[in-house]
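1. structure, please.
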Amino acid sequence: MSDAAWLALCRISGLGPVRQQALLARFATAAACFQTGAGMLQDLGLSAKQIHALQKEPEELLTAADRRWLSSPDTDLCRWTDADYPPLLRQIPDPPPLLFIRGQRSCLVQPMLAIVGSRSASASGAITAEAFARSLGESGLCITSGLALGIDAAAHRGALTSGSVAVLGTGADLIYPRANLQLAHRLIEHGLIISEQAPETGPHSGLFPRRNRIISGLSLGVLIVEAAENSGSLITARLAMEQGREVFAVPGSIHSPLSRGPHRLIREGAKLVESAEDVLSELGPLYGALRQARPVTAPANWTPEDPRQARVWAAMDFDPLSAEEIAARCGLTLGELSAILLEMEISGYLTASPGGRFCRLPPVS
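-> Reported below is the predicted structural model:
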């Protein structure tokens, strides 16, 4: 019933991540969102059709593809309420409440770095992307990309043995482009395929920009290797900047159209990198925090050493608070607070709740 309810929420037309999160914040579980009184849904901005759909049993909304997904031993779901929901992805403005996954679930909580770029990559660009991915993967980072032709595919190839995550703009049961089908099967052995789209969702131009926010949202930073000035990779870079992630760019020849995207990003403040070490040195303490094992709960006598963390810890409670409420209590800006909350959540002292709220984890006695 529970998994069916999560999947059924995805099948309600126009019910995107923001409204799904509003429902979860109101009713706590996906199953509780269904067969509730219409009056309780009126103030959530839902349409009459959406409210009508929520009066049904979840199973009534499922397709044959949904039922196959739920019954297959090779497919899985990662729900917003799961302990291994990717911690960085929780921090973006519209995180998907449900992820459809295939492969090694343990990759969800690994520190990730995105490598993206042109679909029409040069031979040199593909070699560069593959080399960066291999070196960064061997350093402990899981490489994320979009399974597109060109730079994306090269990045996945470079990190095949260390672990790579492919984020799809289609359903996770459909590999697009089909030229990368064999690569996708190899990815599943050591890495993970992720999508927020329900099974049998085909390729559609509007879904790929949404896919890009997940690529950047999962990652500590985004590395651009070759991109034209109007490349979709620059959308991923812009989203990364908006999400507070690091943006890196590999420079190229001033004569190559594929250098214009990286050079533009460098002019706008992206870090120019020439080696994997350049990337690792910029990622800083968040990379180290993500590599450490997360404690289940904070020790009873834990005192933050960082004075800013101490202010945040003192301002919080075991009841969820919004970031705005916490910022007002401890006198920090939202930008300053966001990084602190992320470090404390990764370390296992705080947890995020639906609706962008945070609370302390109960201490160990």
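2. can we go C-alpha only for contacts and neighbour counts from here?
-> Fine.
3. show me what contacts R260?
-> 227-229, 254 (Cα atoms under 8 Å, 6 or more residues apart in numbering).
4. oops, could you answer that again for L23 instead?
-> Contacts of L23 (Cα under 8 Å, 6+ apart): 33, 44.
5. ok so it is a helix residue?
-> Yes. Per DSSP: H, G, I helix; E, B strand; the rest coil, L23 lies within a helix segment.
6. for the comparison step, fold the sequence that follows:
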Amino acid sequence: MSRKLTEAARRDWLRLARTENIGPVTFRELIARYGEASLALAALPDLARRGGRASPLGVPKVEAVLAELEAGEALGARLLCACEPDFPQMLAALDPPPPVIWARGNLSLMHRPAVAVVGARVASAGGQRFARGLAADLGAAGFVVVSGMARGVDGAAHEGALAIGTVAVLGGGIDDVYPPEHRDLYQRIVAQGCVVSENAPGRTAVAKDFPRRNRLISGLSQAVVVVEAEARSGSLITARMAAEQGREVLAVPGSPLDPRARGTNDLIRQGAALCEGVEDVLRALEGFGGLGEPERAFAPPVAASEGEIDAVRERVAGLLSPTPVSRDEIVRAAGAPAPAVIAALVELALAGRAELLPGGLVAGC
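-> This next block holds a predicted model:
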């Protein structure tokens, strides 16, 4: 369903993406069901009411969306919608893809083969040196290097790849430079590389934004290399997401005496490829399985009638808990047709009673 949107359709697409309780999964289900963002927007009040919501759903006004578009354009950034042909194929193939991203700089870098290099913020000098050297070697081998512009390993990876090609994925808006001491690095990436964000310009990142940022880092890449990571590092979340997305995962081994090696050593125990240099990355990518068809993300679902959805909705709500489970498990437990259960979950999500998560998971709110 790759297609170029009109300006009006792009505004509707962005407006739907910024609506309260609509994440990537709910967005995909709505577009698959209604075909156009404008039709989904028109249906939202009734869907949320049917899901049990008493107050109006928070849908941005057209003026707010126009202000976001103007702010992005003032920065020289471009809005890319997931259905459009210039949206990065690696992200379009995710299940589900991010509905929109903002990009600033050389956008063509997102269409080239890429490897993510991530790791500890409080990185050792040796870890930073390794990340910088690996990034330079990956660039020489024809790969763009993707990272999150954080302190430590991320910053070193961007520095190593800057001359050849690097993409920085931000947790906040496209203009949210964090840490502040990376402002000069940010400006150089804008000039020579590319900066990407899923959030609106002007937004300051909060904790919940970083898992989504990490999903984009792995999503843009064929492989993720973790250089240093403590046992509860965010880099391990990136590695897990990469594995779920069918990307290759590599880890740099370290001394058992260094807490920053616990995460990477554990990844190797779990089956991640050992990385001691660019040759290991190239070897791992020889088996890269490629991408699924992006079109599947917005394939029309089998329709369910309102009566079928009404009959199952509260039964589905009663099966949910704060612990995420697969939607297939909910379908089995409900003993109802999958289309009706999925439609009921979308209504419950819009009402704030459920959360549809990537990886086919759902949780109660």
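7. picking up where we left off before, so which of the contacts of R260 of structure 1 is the closest to Q309 of structure 1?
-> Nearest to Q309 of structure 1 among the contacts of R260 of structure 1: A227, at 38.7 Å, using Cα to Cα.
8. what do we get in structure 2 for the closest one?
-> With the correspondence set by TM-score structural alignment, A227 of structure 1 lines up against A229 in structure 2.
9. quick one, what contacts that match?
-> 119-120, 235-236, 259-264.
10. what about 6 Å?
-> The neighbours of A229 of structure 2, taking Cα atoms under 6 Å, 6 or more residues apart in numbering as the test, are 119-120, 260-261, 263-264.
11. what does R269 of structure 2 align to in structure 1?
-> In structure 1, R269 of structure 2 lands on R267 (TM-score structural alignment).
12. how close does that match sit to A32 of structure 1?
-> 49 Å (Cα to Cα, to the nearest Å).
13. out of the contacts of A229 of structure 2, who's nearest A340 of structure 2?
-> Nearest member of these to A340 of structure 2, counting by Cα to Cα, is G263, at 41.6 Å.
14. my guess is the closest one meets G234, correct?
-> No. The criterion here is Cα atoms under 6 Å, and G263 of structure 2 misses it with G234 at 10.0 Å.
15. those two: which is more packed in?
-> G263 (26 against 18; other Cα atoms under 10 Å).
16. which SS class is the more buried one?
-> helix.
17. gap between it and N214 of structure 2?
-> G263 of structure 2 is 16 Å from N214 of structure 2, by Cα to Cα.
18. picking up where we left off before, between R267 and A32 of structure 1, which one's more packed in?
-> Set R267 of structure 1 next to A32 and count neighbours by other Cα under 10 Å: A32 wins out with 15 against 10.
19. so that one: helix, strand or coil?
-> Going by three-state DSSP: A32 of structure 1 is helix.
20. let me see the contact set for it.
-> The neighbourhood of A32 of structure 1, defined by Cα under 6 Å, 6+ apart, contains no residues.
21. so what's L357 of structure 2 closest to, chain neighbours aside?
-> V25 (6.3 Å; Cα to Cα, 6 or more residues apart in numbering).
22. for the aligned residue in structure 1 for the one you found, which three-state class applies?
-> Alignment note (TM-score structural alignment): V25 of structure 2 maps to V18 of structure 1. Put simply, V18 of structure 1 is helix when judged by three-state DSSP.
23. and R53 of structure 2, how far from A349 of structure 2?
-> Counting by Cα to Cα - R53 of structure 2 and A349 of structure 2 are separated by 10 Å.
24. good, we can wrap up now.
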